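> Show me the folded form of this:
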Amino acid sequence: MGADYSIVREHRLVHMTLAGRLTDSDLLAVQARMRSDRLFRPDYCQVVDATGLSEVAVTLEGLCATAAGTVFGTGSRRAMVAPSDVAYAMGRMYKKLRGDSPDRLEVFKEWAEAVAWLDLSGWTAPEPALAPSPQT
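Next up, the predicted model:
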């Protein structure tokens, strides 16, 4: 699956899902799609669900390119839910690489913390993404 997103306009929210094997091209492609999406607004908040990641095949160059091309702007609050150590480390590295980005990003291990930080009262997180079963 890689990366996908949906826009929840009534909550001014971009809900992104990272699942299965994640690559540089997945991150760059989803960022490009958001940039051209008529419904996307750079001041929307974002929650990134990384609970379904089974493999992180993202390079430092890919994270740098994604960080440099951020589509979110001033006033945007972004939260990443990354319960695994690898996904959490990737989120923290991405946060550092963003430099003086105008949006605010935090990385959490638990959904409840992320939803509370984003102040998403009235929004219920969908069931977490599940990593696909390995092929036998």
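
> rest of the way, CA atoms for contacts and neighbours
OK.

> Quick check: the gap between Asp49 and Val81.
Look at Asp49 and Val81: by Cα to Cα, to the nearest Å, they are 5 Å apart.

> Nearest the geometric middle of the chain, what residue?
Nearest to the mean C-alpha position of the chain, by Cα atoms, centre = their mean, lies Val48 at 3.1 Å.

> For that residue, which three-state class applies?
Three-state call for Val48 (DSSP: H, G, I helix; E, B strand; the rest coil): strand.

> Would you confirm that it contacts Ala87?
No - the pair Val48 / Ala87 is not scored as a contact, 11.0 Å apart, by Cα atoms under 8 Å.

> so where do the helices sit in the chain?
Shown for the chain, the helices assigned by DSSP state H span residues 24-36, 60-68, 85-97, 111-118.

> any chance of the ones you listed in CSV, plus distance to Leu130 and mean neighbour count?
Shown next, in CSV, are the helices of the chain (distance: least, Cα to Cα, whole Å; neighbours: other Cα atoms under 10 Å):
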stretch, distance to Leu130, mean neighbour count
helix 24-36, 17, 17
helix 60-68, 23, 17
helix 85-97, 14, 17
helix 111-118, 14, 16
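
> To check against the first, give me the structure of this:
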Amino acid sequence: MPADFFIDSVRGIVFSKAIGTCSRTDILGHMDRLRGHPDFRPEMDQLFDFRQVTNAAFSDEDVRMLATRNIFRGNSKRALVVSSDEHFGLGRMFETYRELEGEHGITIFREMDDALAWLSLSAEPDTKLFIKLAPPIVDAQSCDAAL
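Below you'll find the predicted structure:
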């Protein structure tokens, strides 16, 4: 799964992260899991880290469709952090489509520090909190037995 999240209920924020190839299906699944999580509240803010996405497998129509399925409230602050010009452009398209729907709290950032400051956060989350993105734990005895 190239997208995962964890929820900080105390601070009212969702931390999301995507890695590798990320598609429309991945983001839809992410949204569905988030919406169904018992700690999720639509008024929460979000920090979505896309810096380790190597391939954004989205068409323009995919971005438009994703923007119609919002699960956050219009006054939520949502920071999307990207590392490439292509991903910045896709993020801006998403931001624009959401603005047309009345949501003005999405901002695309190239630097994590800028996104953290905008959300009034002091540091980015520990990557170990993204359980689905963690590399598999390999038991050394299992490896030895396989050899």
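
> What does the TM-score come to for these two?
After superposition, the two chains reach a TM-score (TM-score structural alignment, normalised by the length of structure 1) of 0.85; 129 aligned residues with a Cα RMSD of 2.1 Å.

> sorry, back to before: reformat the helices of structure 1 as CSV; add distance to Ala125 of structure 1.
Output for these, formatted as CSV (distance: least, Cα to Cα, whole Å):
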stretch, distance to Ala125 of structure 1
helix 24-36, 20
helix 60-68, 25
helix 85-97, 19
helix 111-118, 8
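
> closest to Leu105 of structure 1 out of these?
Smallest distance to Leu105 of structure 1 across the helices of structure 1 (Cα to Cα): 6.6 Å, for helix 85-97.

> Which other helices and strands does the closest one contact?
When contacts are defined as 3 or more Cα pairs under 8 Å, 6 or more residues apart in numbering; DSSP states H and E, helix 85-97 of structure 1 packs onto strand 45-57, helix 60-68, strand 104-108.

> Return the angle between stretch directions for the first one and helix 24-36.
Taking axes from the mean of the first three to the mean of the last three Cα atoms, to 10 degrees, one finds strand 45-57 of structure 1 and helix 24-36 inclined to each other by 160 degrees.

> that older thread, which of the helices of structure 1 sits closest to Leu53 of structure 1?
With Cα to Cα as the measure, helix 85-97 is the member of the helices of structure 1 nearest Leu53 of structure 1 (7.4 Å).

> how much does that closest one stray from structure 2?
Helix 85-97 of structure 1 differs from its equivalent in structure 2 by a mean of 1.1 Å after superposition (mean Cα distance after the TM-score superposition for structure 1).

> how big is the angle separating that helix from strand 45-57?
Relative orientation of helix 85-97 of structure 1 versus strand 45-57 (the same axes, to 10 degrees): 120 degrees.

> contacts for helix 85-97 of structure 1?
For helix 85-97 of structure 1, the surrounding residues in contact (Cα atoms under 8 Å, 6 or more residues apart in numbering) are 50, 53, 56, 63-64, 67, 80-82, 105-109.

> Farthest pair within these?
Pairwise distances among the contacts of helix 85-97 of structure 1 were taken by Cα to Cα; the largest, 22.5 Å, belongs to Cys64 and Lys109.

> who touches stretch 25-34 of structure 1?
With contacts defined as Cα under 8 Å, 6+ apart, stretch 25-34 of structure 1 is touched by 2-5, 40, 62, 65-66, 69-71.

> same thing but 10 Å
If you take Cα atoms under 10 Å, 6 or more residues apart in numbering as the criterion, stretch 25-34 of structure 1 is touched by 1-7, 14, 16, 18, 23, 35, 37, 40-42, 57-58, 62-63, 65-67, 69-72.

> Kindly report the same for stretch 107-122 of structure 2.
Under Cα under 10 Å, 6+ apart, the answer for stretch 107-122 of structure 2 is 11, 13, 45-51, 77-85, 87-92, 94-96, 123-124.

> let's see it at 7 Å
Contacting residues not belonging to stretch 107-122 of structure 2 are listed as 78-83, 88, 91-92, 95, 123-124 [Cα atoms under 7 Å, 6 or more residues apart in numbering].

> of all the residues you listed, which comes closest to Gln141 of structure 2?
Of all those, Gln141 of structure 2 sits closest to Glu124, with 34.9 Å by Cα to Cα.
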